[in-house]
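In: Quick one, what's the 3D model for this:
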Amino acid sequence: LLNMLCDIMADSCTSMVSDLYIYLSIIYLSIILSIYLSIHTVTLHHLKAGGSTFILKSTVAALGRPFCLGMLYDCRRDQLVPGLTLWDHEDLKNNIREKPQNYSDFEIIASESIEDKSQALKVEASLKASFLSGLVEVGGSAKYLNDKKASKDQARVTLQYKATTKFQELSMYHLGRGNVKHPYVFDKGIATHVVTAITYGAQAFFVFDRSVSEKEDHQDIQGNLKVMIKKIPGLAIEGEGSLNMEDKDIANVKEFSCRFHGDFSLQKPPSSFQDAVEVYQNLPTLMGVHGENTVPMRVWLLPLTVLDSTAAHLIRQISIRLVQGVQRVLEDFSELEMRYSDALRTATAHQFPQVGKKLKSFKQMCLLFKLEFQQNLAKKLQSIRGGGEEEAALAEILMKKQSSPFNSENLNVWMDCKEREISILKSFTNMMKNTKIIPSQNGLHEETLSAEHAVCFIFTSLGSAEPYLSALSNYLKVSIKPDDPQDPHAHDVEKEQWYLSKQVFDTLREKKGVSQHRVQDQPSGGF
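Out: Next up, the predicted model:
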């Protein structure tokens, strides 16, 4: 449409020789352009103003942040600017237009990906980048974005309830030429946009989890969970407070746990399926008769450069391709966090402290790297949006991560090795029945002092140094560029594992058999 307008202007300038006609043509095109900008709903528009490019950001998700009409907003940091306004409080309260916007719906979410959670909350790519970097702190129902599965042995399905009640906007009394009461605010350079309209409502997420045992099929449990959650909007609580369900279904849902993230004030958050049904039924009432308990859901932003061309503005946005790259990095870390948390919870990790110690060290280094990655990301986002750097600066961060020892492939290979090691140790301990496992040298001394005969089977390789862990540690201590040569120990992770040595493994099996034979030959007083 912008190209079409430019063509029209060019034709007009050619055909209309009179200055009057040219002047009227420009006014006509300005009116069309204003209408186009006021009704256009795409999130980002690139316009020219005073020779420099700025971006018109039309709407953003509120995400539990305390927006109000007339509030200033800095899109470079995706943060509110409290305390300063362009109008007096009384001026803001008066002449606000309002219209009802009654709507409600529910949705079932069976995915745990950042992408699907963002879509549920209508978070566009740029705001998502700010959230992933830690620039945006969410509240209310948006805390759902931070709710992650603690274990891979966990089935999860989420029920989302969403409703809107009204739409409010500023009028030309506020936005008209000469109506800004405090124009000096433009000179501060601390904001890029002003809030001109808000949709109010509320939403809630009921997150249901169920543990999945080794004997159960994860997909079957997930499917069953989804079927039961879909029934909630149509369920009723009977007079005695019991669910109107078949006995087998009631027994089934007792295994579900529930966590609640919402924009509603509850006396007690639901923790069970039945609690969730009761809360869900009361959600429309909790918003208030006239919607007085609702919160901002979606916010419309107007660039300050529309009101004053000298105001600070958003120079460029982050491409979706790079946002997706950042998203993949953090999703990989989330998956890794589940894996090492599961490994640390195993009995084997407690029985063999050397294994647990390495896992804890690995966990701490991953968390530290992730934090540094997010901090660097936050700095680059602000700089790029403000025009201080090009997008290539963000691409370099992603490239540096990929070329580091912390690349996803190496991290996951190391976890594969630890999970295999735990599985092998578990297999050996299961075969050596009636054998006491002692985790420390001090514990061994105590046991040998109280026994007449003792046969010790010692796993000597568990405490061996792992060069890959050293490579991770060294990387965190120094600043390395993407094209710098990497520590050779950052690769070939599998070659370092003791159980892949045929000699060690054969010796292990042989001595396991010898120790079992000797234990059987000992009198009952030994162990």
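In: Could you use CA atoms for every contact and neighbour count after this?
Out: Noted.
In: Might one say that Phe406 is in contact with Leu472?
Out: Yes - the pair Phe406 / Leu472 is scored as a contact, 7.0 Å apart, by Cα atoms under 8 Å.
In: pretty sure Tyr161 is touching Gln203, no?
Out: Yes - if you go by Cα under 8 Å, Tyr161 and Gln203 touch, sitting 5.3 Å apart.
In: Looking at those two, which is more packed in?
Out: Counted by other Cα atoms under 10 Å, Tyr161 and Gln203 do not tie: Gln203 has more neighbours, with 25 against 21.
In: For stretch 510-520, buried residues please.
Out: Lys512, Ser515, Gln516, Val519 (16 or more other Cα atoms under 10 Å).
In: Stretch 412-420 now?
Out: For stretch 412-420, by 16+ other Cα under 10 Å, it's Asn412, Trp414, Met415, Cys417, Lys418, Glu419.
In: Was I right to think Tyr103 contacts Ala163?
Out: Yes - the pair Tyr103 / Ala163 is scored as a contact, 5.3 Å apart, by Cα under 8 Å.
In: ok, these two, which is more surrounded?
Out: Neighbour tally, Tyr103 and Ala163, criterion other Cα under 10 Å: the higher count belongs to Ala163, 21 against 11.
In: where does the more buried one fall, helix, sheet strand or coil?
Out: strand (DSSP: H, G, I helix; E, B strand; the rest coil).
In: which stretches of the protein form strands?
Out: For the chain, strands defined by DSSP state E occupy the ranges 44-49, 52-57, 59-61, 71-74, 79-85, 97-109, 154-169, 193-211, 257-262, 295-303.
In: In TSV: these, plus distance to Met338.
Out: As requested, the strands of the chain are exported to TSV (distance: least, Cα to Cα, whole Å):
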stretch	distance to Met338
strand 44-49	36
strand 52-57	36
strand 59-61	29
strand 71-74	35
strand 79-85	31
strand 97-109	20
strand 154-169	10
strand 193-211	14
strand 257-262	18
strand 295-303	31
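In: do you know which of those strands lies nearest Gln219?
Out: Nearest of the strands of the chain to Gln219, taken as Cα to Cα: strand 154-169 at 8.2 Å.
In: Return the list of helices and strands in contact with that closest one.
Out: On a contact count with 3 or more Cα pairs under 8 Å, 6 or more residues apart in numbering; DSSP states H and E, strand 154-169 meets strand 97-109, strand 193-211, helix 218-230.
In: now the other sequence, so there's something to compare against:
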Amino acid sequence: MVLTKPALGEDVQLGMLHDVRSGQFFAGLSLWDNNVINAKQQVEGQQVQDPDFTYTTSLDDARVWAGLDLEGCLNLDLGITKATGWAMYLKDNTTNIYEARIDVSFRVARRIRRIPQNTLSLMQHQHNLDDPRFTHFVAEVVEGGSATLTFVQSCSSREEAKTVTSRLKTDIASFLVGIGTSFDVASQSETDAENLKISYSGAMAEEVIDMEHARVIARGMPTKLGRQLNTLSYTLLPISDLESSVRREVRAIDANLVAKVAAVLKAGSTAWTALTNLAEKDVFRISFPAIEKQIRNFQAAFAEAKTGFTASARRILPELRDGTTDYNTTSSELLAAAALFEQRTKLAEQFIAKKLTEELVLGETVASLLNDGFENRLGPFTTTSLAKTEAPRLLLSFGGASISRYQHPLQKELASTTLDSARSGSFDTRRSTADSEDDEDDDVEDEWFENQRTVANVREACAALRQQRLFAPPTVSFGVSSIEKAYRPVAGSGKMKRVKTIPGDIVLQQDGRLLIVTSLLPTAPAAPKLAIKDQLLTATWSRERSEAEELAIPTSGFTIRFRPLPNALKDGAFPRATPNEAFTEILCDAETTTVVIDKSNNGGVSLLDDCDYEVTLCVETPVGPSARSKCAVGRTLRLPSVASRMIDFYFNDKQRLSCQRRGATPWELYQTGGKDSLFLGLSVKAERRSTQEPFLDELAVRIVDVAAEFEPEIEAALTQDQDNTIVVVFAGTSGHGKSTEINAFISYLLGGEVDDPVRLMVIDDRGANQAQAVTQCVTCYRIRPLSPLFEGKTLLIVDTPGYGDTRGVERDAFVTAAMSEFFKTIGHVNAIIFTCRANEVRTTLLSPVSTYVFSLFARDVQGCLRTIYTFSDAGAPLARAALQELQWPVQNGEVEVNNAAFTIEIDNQNVDKLRDWWLMSVKGQYQVMQMLLRMPPVPTAQSAAVTKTRLTLEQKCKLVEKKILRTANDAQNLIARLDALANAVGAAPGDKILVIQDKSVEKPVPGGKATTLCLDCNWTCHKICAYSDNEEKKLCVAMTGDKCDQCKGRCHWTRHKNAQHIIVVEQFSEWVVPEDLIKLWNTNNNTLEGALLNAINTYLALQEELRDDILILAQMTEVLKSTALLHDPTALLGYIQTLILTARARGAPPEQLLQLTTAKNTLLLTLEVRKRGVQASVQSQVLLQVLGAVREEMHRRMKLQPRERATEEAKSCSLYNNLRECLPPEIQSKAPDPLKVKRVNWMGRTIAGALYPENLQAVVKLVQVVLKDGGVVAALAAAN
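Out: Just a heads-up that it's a prediction; the model follows:
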């Protein structure tokens, strides 16, 4: 039988003896000496080319490529044969059951050495053929080089292993390019180098550091392997080929038997690897070392079983190949050993499956608790270390026999399996019931995580600990641990017994002891029983905890929690409580079982009447309170409302309350065809009169106490007390229900009901029409906290006069003055409420209110602005869009109310409808009060400054208006007189005589020469000077000391410079007009100009004053723009224009029209100043500039001597052109064109420029342009 096998790294030589039964070579024994072999051998050399290359993705594929058959693989796994050198990668060194593996192998076959068949019989051999150990000899060897790079990465699943293998294949392909190899890959990837293990199998051991190092090794392999002559494979011939008389019977083993043994061995190896991985899991290794030890013990037992099976297989397989043994008996023995190990492997697989399940349950449970903030007390913690604490600690324990046992029942089962049971086939992994009853701890089925009751207990314990942690104080800690034994309370004995724990036990660690408190944590008690008497609630409960509960976690007290609760079915239109009211707690000791709930434990405030109260109970313990009991609900009795008590108070003392008193308005019952009204008495506490013109000494602010005679023991907070006084300002257009809303709101606060005999009123609107406001001054109604709705706050309701009524803008202006006094009186405000009809869409009516509010208040009250829509019905209020157009911040908060039921009497026909409307009104008022209680106070200091600036601005505008109109008239007069002057100024007389005069002239200095010129005297002190440097002029001969001898004033030498010319005196002759004629002409001109100068001086003085006033207006406007909510006179201007047209249409008296016109002019002026800012004074500035220049020119000409004046008049004048160049661009573009100037044309002729009279006429036109379109003066003049 000829056999060809891989050398597996062994140094196999020709002639070596081999036993195929045991797979062994006999070192040192050969049929021939080397010199004989070398002489007789046949060598076939091969040319070294590219190496054979392959890559495999599993150990089985690698072995097939290496030439190992199934029996050869089995021999290698059993250790019958060894793999060394280049074949080391063929050994099973798996460390993880899920691995991504790629073996990249290179092989270079350099030569084949053999002994030819015809030579064998002729060769002499040593006398070794008689030894029965030898069956074959080596007749041929293939030599060369081989090496393999192995890439292995551990994975967590089979799917991950596939993915990683694909990625490894892609990455490895990148460094094999160019060395004769190729991979079928799509693209490159990146490998997780940190977890990748790379090894090298070759003739010489070599350590591979990383992927880059592997790349270097791979590229050097072809060259390196091409120089090696290691044995790659060999061929065996039977000894009988040499000597026919020597025969060795070698039996072939049944392939099925080999496959069976290999499969069993592989399954065992896989189980061994899984046990190793299992023991290394963090849950067991770190958190549960007892389970890790249990796994290690089982692994040791299984290792012993595996070693036993391997030894049996290594012994039996050679016997099977030996033809002298009984094949059937020997094969049966091997099958029995394989069956026994297969059964033990199945036990190991069961154990592994159980532990994986346990690891999953433990891992998820512990991780969930640790993520919730529980302490990690797992691992190598002893009971002693756990006991070192004084503060309570609640622990979820995973302990007990099923977790901490040293030997698992399956391990005992594994040890109890025998070869006899394997032969008989009677093995069963299930234990009998009797065995289970005899040894509870060893029961195979007794796994805690397989017991549904135990798993449920663990979940319940987790939920209980999480629940208790919600209520526990910070001193109580929570954690996870593994405790073997702890004390458990024994019911009826009052003692503790130390017992074993089970998984899911809750253990209390306190005062050095560990107590099992599973199912003993405080639980929610039964709801307390309530008894109601008047405004008192009495809560009663019983002590329900068992003796064991009290022994483990004693009760330290009870906590009663209560709060008012809204009840839509019983509260009706007047709910006493709001949703989500705050709880009040009462702490009781452990012996108390009854508590009375009244104002003594309610912050000194009596319980609300006619209101549901919910009461809950919880048990206090050292580990925190229990969950709260179910709510017990009781309702207090209804007490008479404040409104009903007020009505009774009035009728009981009607005579006294109805009497007139100084400084007070009496109570008054008003009976009409509708609902009777009771006007509450008002007591004046303070008044403030206006200090502003034209409303000087007129009543502006009044503060009154409402119903001061009723329950006087309830005191009002001071108006300056920002914490206890809520100030709310109501503003609105006349006739939009503002006063009615205030009355309805106060009635709600006092508890008014729909069926009260009378309506409570504060604001008296009797006799008022829809066009006029009820309120005449700013009235502040101070209301004491008479009902719980006030929450102890005093309410100051501010009713402002209405805007836009028929009394005109004078009363609107009064509001500004009155609010100025209000800000001086009240130091803060909480809310500013705009009341308007819900269906009002006309911005012309709403604009005055919003604009005045924006103008009166500073920006810091932006958050105080709120909206109330009166006369509201179904659907969104139409007024919202109009208010948004006016930039009113409706988004701050808005409430819809309808007070139609407030003044209507109930009768049988409308009772249900009226109650519905009443409920609608009360709900709206409730929303208003809730809104007010949440709003913080805002100081009024900045608003006071805004109002003061606004009043000053309005007064200043009226004065400026008169000045503007006056200056406009004066400007027209000046224009006429300037025009007259321009026409009157004529040419000078023309008769001339010859006159000779001396004149100073400049002459150039010869080239390269220097001269000394005095800058002050404009005179040449030294014609030719030796010093050309100005710093050396002190050395000039004209100087004596520091002074010049040639200057009349003895000028200092530093005032002398070098010049390029000298100044000399020469005589000139010319023809001139005689002096007497010039004087007469000059006298006439001076008379005209002198009269005009006086008028110009007067006008300029007034214009300068006007300019300064406009600048002041601009500064005040800038202040308002930066401080007021919104300073925009545009809206009011349209409103005033509408009033003017209406007044004219109905034939209003001239006085009213004059008021409206004055108001319009004031707003117009304010608007122009706001738009232009400091540029509003540009017109006045230009007029000052123009007329000032004219005045200066006239002064200059009048000061000239007659002859000089005559000469000047004949010259071209640039007065107008100079003025025009300095004009602002917006006026310059509209001014007359520039006048012609003196110049020389292209023919060399001189063209004369415009004379003085022409300039005056151009100035006249310029002034007319400025007055027509130049700023506030022009705008105001055009409007009038």
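In: Next, the TM-score between them, please.
Out: After superposition, the two chains reach a TM-score (TM-score structural alignment, normalised by the length of the first structure) of 0.77; 452 aligned residues with a Cα RMSD of 3.0 Å.
In: follow-up on the earlier one: mark which of the buried residues of stretch 412-420 of the first structure are part of helices, please.
Out: Members of those lying in helices (criterion: DSSP state H): Asn412, Trp414, Met415, Cys417, Lys418, Glu419.
In: The first one and Glu494 of the first structure, how far apart?
Out: Noted for Asn412 of the first structure: a distance of 11 Å to Glu494 of the first structure, by Cα to Cα, to the nearest Å.
In: Need the overlap of contacts for those two.
Out: Listed as contacting both Asn412 of the first structure and Glu494 by Cα atoms under 8 Å, 6 or more residues apart in numbering is no residue at all.
In: Aligned against the second structure, show me the partner of Glu169 of the first structure.
Out: In the second structure, the residue equivalent to Glu169 of the first structure is Arg114, according to TM-score structural alignment.
In: can you pull the contacts of its match?
Out: Leu14, Gln41, Gln42, Val43, Ala139, Glu140, Val141.
In: and if we set it to 6 Å?
Out: Neighbour list for Arg114 of the second structure: Gln41, Gln42, Ala139, Glu140 [criterion: Cα atoms under 6 Å, 6 or more residues apart in numbering].
In: List only buried entries from these.
Out: Gln41, Ala139, Glu140.
In: post-alignment, the top helix by length along the first structure versus the second structure, mean distance?
Out: Longest helix in the first structure, counting residues (DSSP H): helix 353-385. Its aligned residues in the second structure lie a mean 1.4 Å from helix 353-385 of the first structure after superposition (mean Cα distance after the TM-score superposition for the first structure).
In: Which part of the second structure matches that helix?
Out: Under TM-score structural alignment, the match for helix 353-385 of the first structure in the second structure covers residues 289-321.
In: Quick check: nearest residue in space to the counterpart of Lys40 of the second structure in the first structure, chain neighbours excluded?
Out: Residue pairing (TM-score structural alignment): Lys40 of the second structure is matched to Asn95 of the first structure. Sequence neighbours aside, Ser171 is the residue nearest to Asn95 of the first structure in space, at 6.5 Å (criterion: Cα to Cα, 6 or more residues apart in numbering).
In: before we move on, back to that, out of the ones in helices among the buried residues of stretch 412-420 of the first structure, which is nearest to Val306 of the first structure?
Out: When these are compared for distance to Val306 of the first structure (Cα to Cα), Asn412 wins out at 49.7 Å.
In: For the residue opposite Tyr144 of the first structure in the second structure once aligned, give me its contacts.
Out: Alignment note (TM-score structural alignment): Tyr144 of the first structure maps to Tyr89 of the second structure. Residues in contact with Tyr89 of the second structure, defined by Cα under 6 Å, 6+ apart, are Ser201.
In: how far away is Tyr89 of the second structure from Ile726 of the second structure?
Out: 90 Å.
In: do the same with Leu1106 of the second structure
Out: Counting by Cα to Cα, the gap from Leu1106 of the second structure to Ile726 of the second structure is 46 Å.
In: same deal with Leu1165 of the second structure?
Out: From Leu1165 of the second structure across to Ile726 of the second structure, the span is 38 Å (Cα to Cα).
In: Can you list the residue ranges for helices in the stretch 901-1050 of the second structure?
Out: For the stretch 901-1050 of the second structure, the helices defined by DSSP state H, counting those that start in this stretch occupy 911-933, 941-984.
In: can you tell me what part of the first structure the last one aligns to?
Out: Read it as helix 941-984 of the second structure. Helix 941-984 of the second structure corresponds to no residue of the first structure when matched by TM-score structural alignment.
In: Kindly name the residues of the first structure that line up with the strand or helix carrying Met1194 of the second structure.
Out: Assigned by DSSP states H and E, Met1194 of the second structure falls within helix 1178-1199. Mapping helix 1178-1199 of the second structure onto the first structure (TM-score structural alignment) gives no aligned residues.
In: Can you list the buried residues in that helix?
Out: Buried residues in helix 1178-1199 of the second structure, defined by neighbour count with 16+ other Cα under 10 Å: 1178-1187, 1189-1191, 1194, 1197-1198.
In: now do stretch 375-388 of the second structure
Out: Glu375, Asn376, Arg377, Leu378, Gly379, Thr383, Leu386, Ala387.
In: quick check, nearest of these to Val1072 of the second structure?
Out: Glu375 (121.0 Å).
In: What's the closest one aligned with over in the first structure?
Out: Using TM-score structural alignment, Glu375 of the second structure sits opposite Lys436 in the first structure.
In: which ones are touching its match?
Out: Lys436 of the first structure touches nothing, counting by Cα under 6 Å, 6+ apart.
In: quick one: Gly288 of the first structure from Val306 of the first structure, how far?
Out: According to Cα to Cα, Gly288 of the first structure and Val306 of the first structure sit 37 Å apart.
In: Let me fix that, I meant to ask about Thr448 of the first structure.
Out: Distance, Thr448 of the first structure to Val306 of the first structure, by Cα to Cα: 83 Å.
In: now do Ala347 of the first structure
Out: Counting by Cα to Cα, the gap from Ala347 of the first structure to Val306 of the first structure is 63 Å.
In: And Val478 of the first structure, by the same measure?
Out: In terms of Cα to Cα, Val478 of the first structure sits 46 Å off from Val306 of the first structure.
In: These two: which has the busier surroundings?
Out: Counted by other Cα under 10 Å, Val478 of the first structure and Val306 do not tie: Val306 has more neighbours, with 13 against 8.
In: hey, where'd the helices end up in the stretch 201-350 of the first structure?
Out: If DSSP H, counting those that start in this stretch is used as the criterion, the helices of the stretch 201-350 of the first structure fall at 218-230, 247-253, 273-286, 320-345, 347-351.
In: For Val123 of the first structure, which of those helices is the nearest?
Out: Comparing these by their distance to Val123 of the first structure (Cα to Cα), the top pick is helix 320-345, with 12.3 Å.
In: Alright, I will stop here.
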